[in-house]
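A.B. asks: build me a model:
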Amino acid sequence: MSTTLLAEHETTEILDRVIVTRPSLRDTLDQSLAMAWRALKKMRRNPEQWFDVTLQPLLFTAMFAYIFGGAITGSVQDYLPLLITGILAQTALTASMATGIQLREDMDKGVFDRFKSLPIARIAPLVGPALADLVRYGTAATLTILTGLLMGYRPGGGVLGVLGGWLLTVVAGWSLAWIFTYLGTRARSAQAVQGISMMIMFPLTFLSNAFVPTSTLPGWLEAFVKVNPVSLVISAVRDLMNDGAVTANVGWALLGCGIVVAIFLPLSVRSYSRKM
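C.D. replies: From the prediction side, this is the model:
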């Protein structure tokens, strides 16, 4: 066998092994972290991606507090324990929308076509940006809490309660992002993802206990608010931050986040694999 034929034969064997062999769990983790690093570098080069997690919490907290505080609880000071926890959930939900939009934009630009040609785990291009977005959720939650403290919010749960509420907000944002990731793999354009996401976000946010006590709502609306998953997360965050108590709401909220991930992560990977 000539040298050229031998080299071609060896190359074919290598390619066959690459195609047949599935990435190990360690390989999948390394590849996902590499994709996360790519997403973080992309965020650094596109500062506008931070507007929804930097400016929005500040504007919404101040605007809602001074406009609705007196009307709902009698004073801004009394409204802050209700408002801050509601704004935390709202900003996490808004920030998680960007995951699906950015995913769809990358797919439209052909970036994922390049990933398809690489011998990497199919889940890595989806998990990587989701891990990077944890930084965005943490930033939004931190700025919201700091704004509340500057306005006079004094959480009764202390440092540990605030840390628990912050962590639950980040976990909730990350889990909800998989819903929008799935939309990103199914919709035909980034504009479509944004439109559908807004139709999901507004009912879940404003038809919840984020900004008003549920006792002030009509009976039929109160029933919906109580089963709204966003209301469950908000109630859990309030228990942690305002009371420093790990209640059943916290357990149910974590269970709900786990169910969302268990459903929409496999759906996202399956839909992405079919598209690519």
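A.B. asks: please make it C-alpha for all contacts and neighbour counts, starting now.
C.D. replies: OK.
A.B. asks: neighbours of N46, just the number please.
C.D. replies: N46: 10 surrounding residues under other C-alpha atoms under 10 Å.
A.B. asks: so which other helices or strands are in contact with the one helix or strand V261 maps to?
C.D. replies: If you go by DSSP states H and E, V261 is part of helix 248-275. Helices and strands touching helix 248-275, by 3 or more C-alpha pairs under 8 Å, 6 or more residues apart in numbering; DSSP states H and E, are helix 158-186, helix 229-243.
A.B. asks: list the contacts of S175.
C.D. replies: Contacts for S175 (C-alpha atoms under 8 Å, 6 or more residues apart in numbering) come out as 257-258, 260-261.
A.B. asks: likewise for F112?
C.D. replies: Contacts here follow C-alpha under 8 Å, 6+ apart; on that basis F112 touches 106, 125, 276.
A.B. asks: any idea how far it lies from P125?
C.D. replies: Per C-alpha to C-alpha, to the nearest Å, F112 is found 8 Å from P125.
A.B. asks: with L5 instead?
C.D. replies: Taking C-alpha to C-alpha, one finds L5 at 36 Å from P125.
A.B. asks: of these two, who's got more company?
C.D. replies: Neighbours were tallied for L5 and for P125 using other C-alpha under 10 Å; the higher tally belongs to P125 (24 against 10).
A.B. asks: what residues of the helix or strand the more buried one falls within count as buried?
C.D. replies: P125 belongs to helix 124-151 when elements are defined using DSSP H and E. Neighbour-count burial for helix 124-151, counted by 16 or more other C-alpha atoms under 10 Å, picks out 124-134, 136-145, 147-148.
A.B. asks: do the same with stretch 201-210
C.D. replies: By 16+ other C-alpha under 10 Å, the buried positions in stretch 201-210 come out as 201, 204-210.
A.B. asks: quick check: nearest residue in space to P129, chain neighbours excluded?
C.D. replies: The shortest distance from P129 to any non-neighbouring residue, by C-alpha to C-alpha, 6 or more residues apart in numbering, is to A36 (5.0 Å).
A.B. asks: please give me the structure for this one as well, since I'd like to look at both together:
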Amino acid sequence: MSSVSTSFGDAAIMLRRNFKHTARNPVTVFQAVLFPIVMMLMFVYVFGGAFKVEGKYVDYAVPGLMVMAITYGLGPTAAAVNGDMTKGIINRFKAMDVSHGAVLAGHVISTTVRSLMADAAIIGVGFAMGFRPHASFLQWLAAIGIMLLLAFATSWLTVAMGLGAKTAESAGLATVPLIMLPFLSSAFVPADTMGTGVRQFAEYQPFTPIIETLRGLLTGNPSSGDAIAALAWCVGLALLGYVWAVSAFRKRA
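C.D. replies: Here you go, the predicted model:
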């Protein structure tokens, strides 16, 4: 059997392992899938009337909540990766001749799939709340591609944070900036309505162009400028996370 097929087989085993751990941890499921829905209900039904946006607020908020759903599931991944390193699980895998890359890939793929499931839940609940996108089939595909790329990029970055932390608690804490950044973006209100300083931060941070790209695609009015910036941020974060994760894993394993 070739090394490539062996690596894929090991990655599939690690993926199944991570899914089982997720299913047995209700906190992970709540944080990754249900809590974004709770946030959606709160922002649309409680705060939505106070925000001045073009069109229905639910149409404005759903793209931001899709990004939030991706970031809210990152903490458990960082903690799980750190737990594998600190509890000796990696040494057992080494003794079993499991591919090192498969261990990291299993965490990345499971987190990406979990993020896309959370986004699907957000979209489904959004439709029930009156969300009515005007995207064409190709624009939907592009939006799914952006979500997939963002989930993949943040998954690698989260795995790297888990490997770099000393404890599972500090690993989960390291993902807080990623969780908080959507709140300081155009996810819930337009950036140009914010105060000086906050507005500039919102405009130039990674998630605002990603959210604006999703918003433009789903409303049928995509912006090439936002799309280029969004792709650049996603690719940059993915490369940073991958290089960091591989380097940290080699040092610790």
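A.B. asks: re earlier: what sits against the residue nearest to P129 of the first structure?
C.D. replies: For A36 of the first structure, the contact set (C-alpha under 8 Å, 6+ apart) comprises 127-132.
A.B. asks: what's the closest of those residues to D30 of the first structure?
C.D. replies: Of all these, D30 of the first structure sits closest to G128, with 9.7 Å by C-alpha to C-alpha.
A.B. asks: A102 of the second structure -> the first structure?
C.D. replies: Matched to the first structure by TM-score structural alignment, A102 of the second structure sits across from A124.
A.B. asks: A11 of the second structure too?
C.D. replies: Aligned against the first structure by TM-score structural alignment, A11 of the second structure finds its counterpart in S32.
A.B. asks: now the element after the strand or helix carrying its match, going C-ward?
C.D. replies: Using DSSP H and E, S32 of the first structure maps to helix 25-45. Toward the C-terminus, helix 25-45 of the first structure is succeeded by helix 51-72 as the next helix or strand (DSSP H and E).
A.B. asks: that following helix to helix 124-151, inter-axis angle?
C.D. replies: Put simply, helix 51-72 of the first structure runs at 40 degrees to helix 124-151, going by axes from the mean of the first three to the mean of the last three C-alpha atoms, to 10 degrees.
A.B. asks: in the second structure, which residues correspond to helix 51-72 of the first structure?
C.D. replies: Going by TM-score structural alignment, helix 51-72 of the first structure sits over residues 30-51 in the second structure.
A.B. asks: hmm, the match of A11 of the second structure is touching A132, no?
C.D. replies: No. Counting by C-alpha atoms under 8 Å, A132 is not a contact partner of S32 of the first structure; they are 9.9 Å apart.
A.B. asks: got the buried residues for stretch 234-249 of the second structure?
C.D. replies: Buried residues in stretch 234-249 of the second structure (16+ other C-alpha under 10 Å): 234-235, 237-238, 240-242, 244-246, 248-249.
A.B. asks: again with stretch 211-221 of the first structure
C.D. replies: In terms of neighbour count (16+ other C-alpha under 10 Å), stretch 211-221 of the first structure has its buried residues at 211-212, 214.
A.B. asks: got a list of what T154 of the second structure touches?
C.D. replies: The contact partners of T154 of the second structure, taken as C-alpha under 8 Å, 6+ apart, are 71, 74, 237-238, 241.
A.B. asks: preserved in the first structure, out of those?
C.D. replies: Compared against the first structure with both residues aligned by TM-score structural alignment, their matches' C-alpha atoms under 8 Å, the contacts of T154 of the second structure retain 71, 74, 237-238.
A.B. asks: how about V98 of the second structure, secondary structure?
C.D. replies: Judged by DSSP: H, G, I helix; E, B strand; the rest coil, the three-state class of V98 of the second structure is coil.
A.B. asks: how about it, nearest residue that isn't a chain neighbour?
C.D. replies: Nearest residue to V98 of the second structure in three dimensions, chain neighbours excluded: D10, at 6.3 Å (C-alpha to C-alpha, 6+ apart).
A.B. asks: can you count the residues close to that neighbour?
C.D. replies: A total of 21 residues lie near D10 of the second structure under the criterion other C-alpha under 10 Å.
A.B. asks: what do you get for L232 of the first structure?
C.D. replies: Applying other C-alpha under 10 Å, we find 22 residues neighbouring L232 of the first structure.
A.B. asks: residues touching it, list them.
C.D. replies: Counting by C-alpha under 8 Å, 6+ apart, L232 of the first structure makes contact with 226, 249, 252-253.
A.B. asks: redo those residues as TSV? Include neighbour count and distance to Q49 of the first structure.
C.D. replies: Formatted as TSV, those follow (neighbours: other C-alpha atoms under 10 Å; distance: C-alpha to C-alpha, whole Å):
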residue	neighbour count	distance to Q49 of the first structure
K226	16	33
N249	20	32
W252	15	31
A253	23	28
